[in-house]
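Participant: 3D model of this:
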Amino acid sequence: MTENDVSLGVTDRSLRAVVAVVEAGSFTGAALTLGIGQSAVSHAVARLEQALGVALFIRKRDGVEPTTVGAALAARAAPALRELAAAVAAAAQPLGGGAVTISVSTSLAAHWLTPRLPEFKQAHPDVELRVLTTDTDTGVGRDGADLWIPLGPVDDPALDSVPFCAERLIPVAAPELAAAIDIADPAALLDSPLLHLEERYVPRFDWPRWFRHHGVAVDGDVPGDRSNDYSLVLHAALAGAGVALGWEQIVRELLAQGRLAAVGPVVETGIHFPLLSRHGRPLSPAAETLRTWILANAPG
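Facilitator: Just a heads-up that it's a prediction; the model follows:
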């Protein structure tokens, strides 16, 4: 077999397929990572195996296992592919500018991201920012964004995750309403009008859990007005309509401005909100710039 014969089967697509299969442990997982069909992954791997004249994977009923040659090839190809992608991205946007899309909740966009955008734009005027707002995590990784800050942990091998901030909740109310509440007694909030967030897909920390956390017995549901949009819950609290559970990263500025007041202790749930990006796909200079800035300014 000549060098030319081998090169005919060695393509960027085939090498990416091999690396993705090794990292995901299956052709199905590799297809999800690459955003192509499973048959396309299988064909790319088979073509490379034919060109090399050696098996790269052992096919099993419950998945695949790389051969010694396959594992070695993936180990050397992965960093080379990342470097190549980074070089192409840098060549396309040599000054670090360009566009970047981030997907966040409406409330986080309004009360954390947007107030900080002037500072970001002053430091990075060449970066065009596109913000997608959502109040579910159903589109994470599939909505065309470059970065995501979801509503909670996301277990997806196709996404890389770094901590954005810990989940901390504070009961909050408009100052006029807060003045009438005994903040030293968690049970006193049962006598206050409570505002509830109804999460449609993933259970969130809610009022019954908050009361139980503080040793207050509640039977079944807790009365109060409800909305499936947290931004509406927050606006109701600002208007004095009731007490809401405030995620600290969202209500911190409102507390500092005196528009809301804390009416109970902070609860740390042990959960962390992540900042997500696609696994195996180097970020563009613009996306890397935004990611670095977010982590430097994250609530922690």
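
Participant: drop to CA atoms for contacts and neighbour counts, all remaining ones
Facilitator: Will do.

Participant: State which helix of this protein is the longest.
Facilitator: helix 68-92 (DSSP state H).

Participant: Would you mind listing the buried residues in it?
Facilitator: Residues 70-71, 73-74, 77-78, 81-82, 85-86, 89-90 are the ones in helix 68-92 that count as buried (16 or more other C-alpha atoms under 10 Å).

Participant: Which strands and helices lie in contact with the helix or strand that comes right after it?
Facilitator: Per DSSP states H and E, the first helix or strand lying C-terminal to helix 68-92 is strand 98-104. When contacts are defined as 3 or more C-alpha pairs under 8 Å, 6 or more residues apart in numbering; DSSP states H and E, strand 98-104 sits against strand 127-133, strand 147-148, helix 285-297.

Participant: report the angle between the axes of the longest strand belonging to the chain and helix 285-297?
Facilitator: The single longest strand within the chain, with elements called by DSSP state E, is strand 159-173. Angle of strand 159-173 versus helix 285-297, following axes from the mean of the first three to the mean of the last three C-alpha atoms, to 10 degrees, is 40 degrees.

Participant: Packing partners of strand 159-173?
Facilitator: helix 230-238, strand 244-247, helix 248-256, strand 261-262, strand 267-278.

Participant: what about Ala239, neighbour count?
Facilitator: Look at Ala239: counted by other C-alpha atoms under 10 Å, it has 15 neighbours.

Participant: contacting residues around the nearest residue to it once chain neighbours are set aside?
Facilitator: Spatial nearest neighbour of Ala239, excluding adjacent residues (C-alpha to C-alpha, 6 or more residues apart in numbering): Ala174 at 6.8 Å. Counting by C-alpha atoms under 8 Å, 6 or more residues apart in numbering, Ala174 makes contact with 237-240, 242-243, 259-261.

Participant: and if you look at Glu268?
Facilitator: 166-169.

Participant: Compare those and tell me which has the most neighbours.
Facilitator: That'd be Leu169 among the contacts of Glu268, by other C-alpha under 10 Å, with 23 neighbours.

Participant: Sequence B follows; please return its structure for comparison with A:
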Amino acid sequence: MDRPKLPLNALRAFEVAARQGSFTRAAIELCVTQAAVSHQLIALEEFLGVTLFTRTPKGLMLTDEGAALHPVLTQGFDNIGSMLDRLLDGRYQETLNVGVVTTFATGYLLERLPDFRKQHPSVNLRLFTNNNRVDIAKEGLDLAIRFGEGLWPALHATALLTTPLTPLCSPQIKDSLKTPADLVNQTLLRSYRADEWELWFQQAATACPKITGPVFDSSIAMAEMVEAGHGVALLPYDMFTRKLSLGHLCRPFPMEIVTGKYWLTRIKTKPVTPAITLFENWLTSQKPLATLNPASHPQR
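Facilitator: Alright, predicted model coming up:
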């Protein structure tokens, strides 16, 4: 097909709608009305003479023709956007969009980023924090740093750090914790990974009490609650070294558990850009976290 005849606006609307799985979400991303998206897609289907979507109660479903067209458009628009980003401000640069768990960002990554910017000034790094729930494709990310076991079939995963979990508490509560059994008298804050406390009590050779504390999807939020004296939480203590060194948080017991690692992930089928390679090599070359001695933490 001749390039002047390419229906670019309609193709863009189709790519976004297919990626988002919804006309409504596509309209939000494109900053247009839902009706405008629907109109563009009807026009594209008429232009091509094929049906690209079937509408189901659960949302949009691609037909065989739509499934064949979508990855070609996604790659094409990604390549165009990437090159335009590199030429912004009159100088060559490459933009890298990285999703990152907030705990990892604040506890490890941010203080190291000046070194990355110094070494690689041509990479415009954009960070998007999350609570370990991220969809690289839908969010337009190049990479995502997440916590887990590394079992994501469609993703290439590179192990970064193992950060054991251990109970952390406020200095006031610490004084009442002589043995793990004393935790039965405290509010035990929980993450969405329901078995963590049970695993820790097994490690401590202590019967696990019934856990009824509030559930959080953020280690940062739990740490704030703990610091305020509202309970005890299992947290990756290496991510809270500053609060521990200042005495805002305390580690009452040496027992710890490992339930996963932090991983750098990317889509297997997406081309690896120079910026992705630079960031991955830099991040994996960083020194591991120093293991803190619980006895060295201020115990007020």
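
Participant: So after superposing, what's the score?
Facilitator: Here the TM-score for the pair of chains, by TM-score structural alignment, normalised by the length of structure 1, is 0.60; 213 aligned residues with a C-alpha RMSD of 3.3 Å.

Participant: returning to that earlier point: what about the longest strand of structure 1, how far off from structure 2?
Facilitator: Taken over the aligned residues, the distance from strand 159-173 of structure 1 to structure 2 averages 1.4 Å (mean C-alpha distance after the TM-score superposition for structure 1).

Participant: State the span of structure 2 onto which the next helix-or-strand element following that strand is aligned.
Facilitator: Scanning forward in sequence from strand 159-173 of structure 1 by DSSP H and E, the next helix or strand is helix 175-178. Aligning helix 175-178 of structure 1 against structure 2 (TM-score structural alignment) gives residues 171-174.

Participant: For that stretch, buried residues please.
Facilitator: For stretch 171-174 of structure 2, using 16+ other C-alpha under 10 Å, the buried residues are 171-174.

Participant: what do you get for stretch 239-254 of structure 2?
Facilitator: Neighbour counts over stretch 239-254 of structure 2 (16+ other C-alpha under 10 Å) mark 239-241, 244, 247-253 as buried.

Participant: could the buried residues of stretch 171-174 of structure 2 go into JSON lines alongside distance to Val184 of structure 2?
Facilitator: What follows is the buried residues of stretch 171-174 of structure 2, written out as JSON lines (distance: C-alpha to C-alpha, whole Å):
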{"residue": "Pro171", "distance to Val184 of structure 2": "18"}
{"residue": "Gln172", "distance to Val184 of structure 2": "16"}
{"residue": "Ile173", "distance to Val184 of structure 2": "13"}
{"residue": "Lys174", "distance to Val184 of structure 2": "13"}
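
Participant: now, which of those residues sits nearest Gly59 of structure 2?
Facilitator: Nearest to Gly59 of structure 2 out of the buried residues of stretch 171-174 of structure 2 is Ile173 (C-alpha to C-alpha; 49.7 Å).

Participant: so how far does stretch 196-210 of structure 2 reach from one end to the other?
Facilitator: By C-alpha to C-alpha, to the nearest Å, the extent of stretch 196-210 of structure 2 from end to end equals 13 Å.

Participant: any idea whether Arg281 of structure 1 is helix, strand or coil?
Facilitator: Under DSSP: H, G, I helix; E, B strand; the rest coil, Arg281 of structure 1 falls in the coil class.

Participant: can you pull the contacts of it?
Facilitator: By C-alpha under 8 Å, 6+ apart, the contact list for Arg281 of structure 1 reads 82, 85.

Participant: what separates it from Leu108 of structure 1, distance-wise?
Facilitator: For Arg281 of structure 1 relative to Leu108 of structure 1 (C-alpha to C-alpha), the value is 26 Å.

Participant: And the helices and strands packed on strand 159-173 of structure 1: which comes nearest Ser14 of structure 1?
Facilitator: Using C-alpha to C-alpha, these put strand 267-278 closest to Ser14 of structure 1, at 19.4 Å.

Participant: tell me which residues in that closest one are buried?
Facilitator: Those would be 267, 272-278, for strand 267-278 of structure 1 by 16+ other C-alpha under 10 Å.

Participant: so which of those residues comes closest to Arg291 of structure 1?
Facilitator: Leu275 (8.1 Å).

Participant: Quick check: the aligned residue for that closest one in structure 2?
Facilitator: By TM-score structural alignment, Leu275 of structure 1 lines up with Leu264.

Participant: Could you do Asp12 of structure 1 as well?
Facilitator: When structure 2 is aligned by TM-score structural alignment, Asp12 of structure 1 is left unaligned.

Participant: Not counting its neighbours along the chain, what's nearest Lys243 of structure 2?
Facilitator: Leu249 (5.6 Å).

Participant: residues touching that neighbour, list them.
Facilitator: The neighbours of Leu249 of structure 2, taking C-alpha under 8 Å, 6+ apart as the test, are 168-171, 226-227, 243.

Participant: That one corresponds to which position in structure 1?
Facilitator: That one, Leu249 of structure 2, aligns with Leu260 by TM-score structural alignment.

Participant: Not including adjacent chain positions, what is the nearest residue to the alignment partner in structure 2 of Pro223 of structure 1?
Facilitator: Using TM-score structural alignment as the criterion, Pro223 of structure 1 maps onto Thr212 of structure 2. Once flanking residues are discounted, Thr212 of structure 2 sits nearest to Leu188: 7.2 Å by C-alpha to C-alpha, 6+ apart.

Participant: What's the match for the one you found in structure 1?
Facilitator: Using TM-score structural alignment as the criterion, Leu188 of structure 2 maps onto Leu194 of structure 1.
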